[in-house]
Structures are given as C-alpha cells and as structure tokens.
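Asks: Provided below are the primary sequence and the corresponding predicted coordinates.
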Amino acid sequence: MRTGRRGLITAAVTVVCAVTVLAAPGTAFASPSPPPSPSTGSAPAPGRDLEAVREKLDTLYRAAAVATDAYNAAEEKAEKQSAEVVRLAKKIAEGRERLAGLKDRAGAAARAQYRTGGLPPEAHLVLSDDPQDFLDGTRRVRQGQHATKGLLGELARTQEDLEQYARDASAQWRKLEAGRKAKASAQEKVEKQIAAAKKLESELEKEERERLAALERRAAQRAQTAWLGSGILDELTGKATEQGRKAVEYAVAQTGKPYRWGAEGPEAYDCSGLTSQAWASAGRGIPRTSQEQWKRLRHVPVEDMRPGDLVIYFDDASHVGLYIGDGSIVHAPRPGRTVTVAGAGSMPILGVVRPDTAE
C-alpha cells in the first residue's frame, strides 16, 4: 500500500476512533466474550442495568446475524437448485425430441424390412437373377441390420437418460422446496430477533440511549486497545495485491450505506454481502456467507494478514469484515447501522481468510 494512502487511512482511523468509528453507537458485536443464549422480553425497570441491556442487545443482534447467514445460505442453495431444475428440464425436452426422432428412424427401418418380405438371404439368392446383385444386396442388408441394432441401442439409452433426468429433476425439486422452507424459517428468526432488539431499544429513555451508546463505545475501544496492545500491528507488513486493493476500494466506497440483512448492494449490505461483492468487483467470486467464507477460503495467520483479507469473527463465524490496513476493517455491523470503518480487534477474531491466491 502506498505511503500516502497509508497515512490517509491512519489519520482517518485516528479521528474516527476518537469520535464514532471504532465504537459506533450500538455496535452489535462489541463484547469480546460469547453472549448468553438469545432471549426476548422487555427491558428492566427504571434504574435498569444498562450493561445488561447492552449485552442483551448484543445477543439479539448476534442471533439475527446467525439467522441471516442461514437465510443467505438457503437462498444461495435455492438459486443453484432452481438453475439445476431448469437445466434438467431442458435436458428432458431435448431428450424427448431426440427420442421422437429415433422412433421415426426405427419405424422407417421396420417398414423397409417389411417391404423386403423379411425373406432370409438364401431365398433372395434363389430368387436373384444375378449373384453379384445378391452379394451387393446382402452387404447392404447386413449394414442395415447393424444400423438397426445400433439405432435400437441408442433408442434404449436415450430412454434411460430421460428416466434418469426425470428422477434427478424430482430430487432437485424436493431439495428446492426444502430450501424454500429453510429460507422462510431463517427469515422468521431474523425478523423475530431484530424486532425484539428494536423493542428493547425503544423502551429506553433518551438519556439511557446516550449512556448505552457510551457503554458500547467503551466496550469496542477496550477490545481494540487490548488487540493493539498485543503488538499485532508490529507484525503486519503484508501489502495488498492488485485484486485486494480493488476489493478494499470497493468496500470503503460503500461506507455510509445502510445494513440490511440479506442485501448484496448496491444500496444496502449485510456483512457477507459487502465482502462477497467487494471481491466480486475485483474479479474473484467467493462464497456468499461468512460461515462458508470461513470454511472454503484459505486460512492465514492473523499476523500475516494484508489488506483485502477477510477477518472472521466469533466462534460461529457469524460476522465478517474486510481488512483495509492499519489495524482496521470495513464492515456492515448490524440492523440500524451503516457500513463503517472499525478496529479489526473490536470484536473477538476467529481467524483470517484470503480470497485471492497471489502470494
């Protein structure tokens, strides 16, 4: 990364750190420890423990993030299965057309044989005035017999292919229906968790919301400070590849756009929608969800990460950000927030994956 570019990023991150970026109010993923299991319910009574509220909101939005990943995965599978059903339907149509042609040819061969009277070769020899004509005719008959045999074999194979295509299409259709149900179930969970979080936030007084925002900022700052205190930046010397630079530029250009679960831009994004589209803009297709990005992309040590790499968060790989250098990521945090720059260590890091293959 060029020195000027690095200086600009460092300055921007310093300012944002002090004001809004590293600890955007209400950041859903601020707690460095795993949250308790999701639950809903109303906020505590007046005099409430705002730290408990913060943890509860964190839990609800984490649960929504997990459900969003499930929704995105189901949607991706449904798209692939739908495309496969269409492909098989075309195969079936082509097979039926081919089968009809083969049946026409087989019928023509049968009619030709009928016209010869189905006489054996010996009878043709007796009835023939010219033995050479008989021999020539015999060769043609044999060729015709071989052709007919091959035609019947092709007819049988085409019929078998059609039956297999039909079985495959039925199986894909069943998977498609199951995927649609999984998608609907995940959508219901997302909406339930987000609604519960919004309800909890709506019950807070203005002064409480301000205090809660301050708590969230401090939690993010503590996590980032601890991460930087480990000396990790002293070991981060990797420079972006050309593809990585393009992915960073795309992601940074989306800052300020709203988070929306299931969104892949260009108007809004969820966390993995942002990272997958950033790399698509760089010419590299990657998995749609943060969990699949963690499973299928190459893992690299945190101390070796470079701009363009993806930082995966939490034990369940439910969140992802794109590393932009200088200890920072750009990410889509959660509902109610916008795409923003944040400290790479402001959430518990599961690991780092690298979309491009250049060393």
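Replies: Sure, I can see it. Numbers count the residues shown, from 1 in each chain.
Asks: contacts and neighbour counts: CA atoms only from here.
Replies: OK.
Asks: tell me which residue lies nearest the centroid of the chain.
Replies: Within the chain, one residue has its C-alpha closest to the average C-alpha position: by CA atoms, centre = their mean, that is residue 288, at 2.1 Å.
Asks: check contacts around that one.
Replies: With contacts defined as CA atoms under 8 Å, 6 or more residues apart in numbering, residue 288 is in contact with 72-73, 76, 272-273, 276.
Asks: in TSV: these, plus secondary structure and distance to residue 304.
Replies: Output for those, formatted as TSV (DSSP: H, G, I helix; E, B strand; the rest coil; distance: CA to CA, whole Å):
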residue	secondary structure	distance to residue 304
72	helix	29
73	helix	29
76	helix	31
272	helix	22
273	helix	24
276	helix	21
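Asks: in addition, the following structure is provided for comparison:
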Amino acid sequence: METGKRGLTTTAVAVVCAITVLAAPGTALATPSPTPSTTASPSNSPSLPPNRDLEAVRKRLDRLYHDAAVATDAYNAAEEKAKEQSAEIVELARKIVQGQRRLDDLKDRAGAAARAQYRTGGLPPEARLMLSDDPQQFLNGAGRVLQGQRATKGLIGEMTRTQHDLEQYAKDASAQWEKLEAGRKAKAAAKKKIKRQIAAAEKLESQLEKQEKKRLAELERQAAYRAQTAWLDTGILKEITGKASAQGKKAVAFASAQLGKPYEWGAEGPDTFDCSGLTSQAWAAAGRPVPRTSQEQWKQLRHIEAADMRPGDLIIYFDDASHVGMYVGDGAIVHAPRPGRTVTIAGAGSMPILGVVRPDADAPGT
C-alpha cells in the first residue's frame, strides 16, 4: 500500500514540476489551430528585383511581414492554449494526490475492521449474537450488525469509486500531456516561420541604398493614404457617430499611452507589443478581458457594422484576421504595425478591413 501511494504521489509531483518547466517562456506547449498562409515560403536569399522596382519591393515586404503576422497569431494561440492545458494537468495532479490519500484512508479503515474481527476470535458478528443468552443484547446487537454491514458495503463502494476516479484522472492527464507534446512541435514550427519571414524581410531591406529606403517609406505612406482616402470617400465617417462606453474610454486611454513603444512579436507589454498583445492588454486594463489573438478576437467577440463603430471597438484586418487595431475615433486607429515599427496612430481604412468587433457589446455608449 505504501509503495503504491509513493508511486502515485511521486508521479503527481513530477507532473507539476514538468509543467512548471514546460510553461516557462519560450517552452510553453499547445495545440494551435492550423496556421493559414497566403504565400509560399520566401527563398533563403531574397534579393531585389533587377530593375530596382521599389513598388515590387514594397509588395514583397508586405507579404513577408503579413506571413510573419499570421505565424505570430498561431504562436500566440499556442501560448494561450499551453497555459490552459498546463493548469488542467496541475489540477489533475492535485486530484490524483488527494484521491490517493483518500484511498489510503479507506484502506486503513478496512484494515482496522479486519483487525478488530481478528481480536474477537474470528467469529462473524452473526455467530456471536446467536451465542448470546440476553434477548435485549441480541436485538441491540442485530441492529449494530445491520449498521455495520451497511457501513462495510458503503466503504467498499467508496473505495471502488475512488479507485475509478484515480484511473480516470491518470487517463485525462496522459491525454493532456500528449496534446502538450504535440503542441510543442507546432509552436516551434510557428516560431521558426516567424523568424524566417522577418529575417527575409530585413535582408531585403538591407540591400536598399539610403535614398531607396526613404523612397520605399514614401511608397508605403502613399499606399496607406490611398486606401484611407478610398475608405473615407465612401462617406463612412458621416455615419460613425457612436460614443465610447466607460470601459471603451479606458481601453483607448491604455492603448494610446503605449504610443512609440516598439513592436515585438509575441509581446504583451509593458515595454513592447504585437498587434493583438496591445488590444488584449488594453481591454484587460479596462476590466473586460478579450481573447489574446486577432483571429480569436474575430471569432469570439460580437460583430458589428462599421457604421455603428465607436471608440474602443476592434477593427480586424485582412481575410485571415491576421491584424487588429483599436478604433479611437475620427477615422483613426491605434495599433502595433509590424517588426521595425512602433505603436502608432493610422487611418482605420489604411488596410483591408475584414470587420469590426466589440468587446463590451452589453455596455451602452456615453
């Protein structure tokens, strides 16, 4: 009995210790959703077009950084899932330890009953009653025997249930562990892709001359300006009259206070952010937690029409929901753009809009 107890207890403790290691930054595990991709992987040696077509360079950079953003969303999803799975395994380990202690206690009680019977000569209670000459003692004893039989049956039933619970906890822990191990590989692949895409983009930019870099930045600004102008020309701004909720104001204030801080993939602050790290932390600061990734924000939060938008709402960009910004009013968003950039204000229509979601759909505007 003691050997079994030590074995399960040791296993549970080992599970907790292992989870502590696996949940550490850079090693957390999960099973993320399949990572969507809109372009093929870049070549190992990206190079400039022969004719130095900077517009082609700009589009290529956009694709590289977009793919990095998609992989970042998958990485972040894996990180969140790992936290949940790790917590579940730790809880299962706790239940295993408690269940083993309970089973040991039940076995001790059963052993005590057996020893008591041995001390009475091994005669069953029914036999001892039949040998009694006192009718009242016989009747009292009969009641105690009935109670004892019920208690014994209950003890055996509880031992059986506890044993079954322990077996189920062990199976559940094993299943969760397998998911974590599979997720480790998926997360490592996402991390590798992020680094590969960013390295390719940086290498491509490094081949530009100083004047070409300035021209490239101007082309990026012009592209964003054209998109924003086209969006405003629809008259959308005249329709957007919603007022921020109290929590929306807090979320906007938090996001705006991060202006100028660098983008870093997988970051949630306080010094660096990625796009969904900024929006999720802003709403957490406002007292309304939202999903960590832009894709889950799009899936789980309430969708609203762009014309009904109000400050604090989240605008989801691109067909794969790979980017998110927070609407702050007057046709603008605050967002963390991409590697090499900082948290900034941009036109809400400067990128292809997938839709708008509202974290506090149940709160009235003010």
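Replies: That came through, no problem. Given the structure is predicted, the values throughout are model-derived calculations rather than measurements.
Asks: now the TM-score, please.
Replies: Overlay of the two chains. TM-score (TM-score structural alignment, normalised by the length of the first structure): 0.88; 326 aligned residues with a CA RMSD of 1.5 Å.
Asks: and the longest helix seen in the first structure, which stretch of the second structure?
Replies: Longest helix in the first structure, counting residues (DSSP state H): helix 131-202. The aligned range for helix 131-202 of the first structure in the second structure is 135-206, by TM-score structural alignment.
Asks: the matching stretch against the first structure, how far on average?
Replies: When the first structure is superposed, stretch 135-206 of the second structure averages 0.6 Å from its matched positions, counting by mean CA distance after the TM-score superposition for the first structure.
Asks: ok, now stretch 79-96 of the second structure?
Replies: After superposition onto the first structure, the mean distance of stretch 79-96 of the second structure to its aligned counterpart is 0.8 Å, using mean CA distance after the TM-score superposition for the first structure.
Asks: re the thing from before, which strands or helices does whichever helix or strand comes after the longest helix of the first structure pack on?
Replies: For helix 131-202 of the first structure, the following helix or strand on the C-terminal side (DSSP states H and E) is helix 206-229. Counting contacts by 3 or more CA pairs under 8 Å, 6 or more residues apart in numbering; DSSP states H and E, helix 206-229 of the first structure packs against helix 50-115.
Asks: what residues sit buried inside the following helix or strand past the helix it packs on?
Replies: Downstream of helix 50-115 of the first structure, the first helix or strand assigned by DSSP H and E is helix 121-127. Across helix 121-127 of the first structure, burial judged by 16 or more other CA atoms under 10 Å covers 124-125.
Asks: run the chain-centre distance for helix 121-127 of the first structure.
Replies: Relative to the centre of its chain, helix 121-127 of the first structure is centred 72 Å away, using CA atoms, centre = their mean, to the nearest Å.
Asks: aligned to the residue nearest to the centre of the first structure, what sits in the second structure?
Replies: By TM-score structural alignment, residue 288 of the first structure lines up with residue 292.
Asks: just residue 248 of the first structure next, same as before
Replies: Match for residue 248 of the first structure (TM-score structural alignment): residue 252.
Asks: tell me the SS of its match?
Replies: helix (DSSP: H, G, I helix; E, B strand; the rest coil).
Asks: could you say which helix or strand holds the closest residue to it other than its chain neighbours?
Replies: Nearest in space to residue 252 of the second structure, with sequence neighbours left out and distances taken as CA to CA, 6 or more residues apart in numbering, is residue 312 at 5.6 Å. Following DSSP H and E, one finds residue 312 of the second structure outside all helices and strands.
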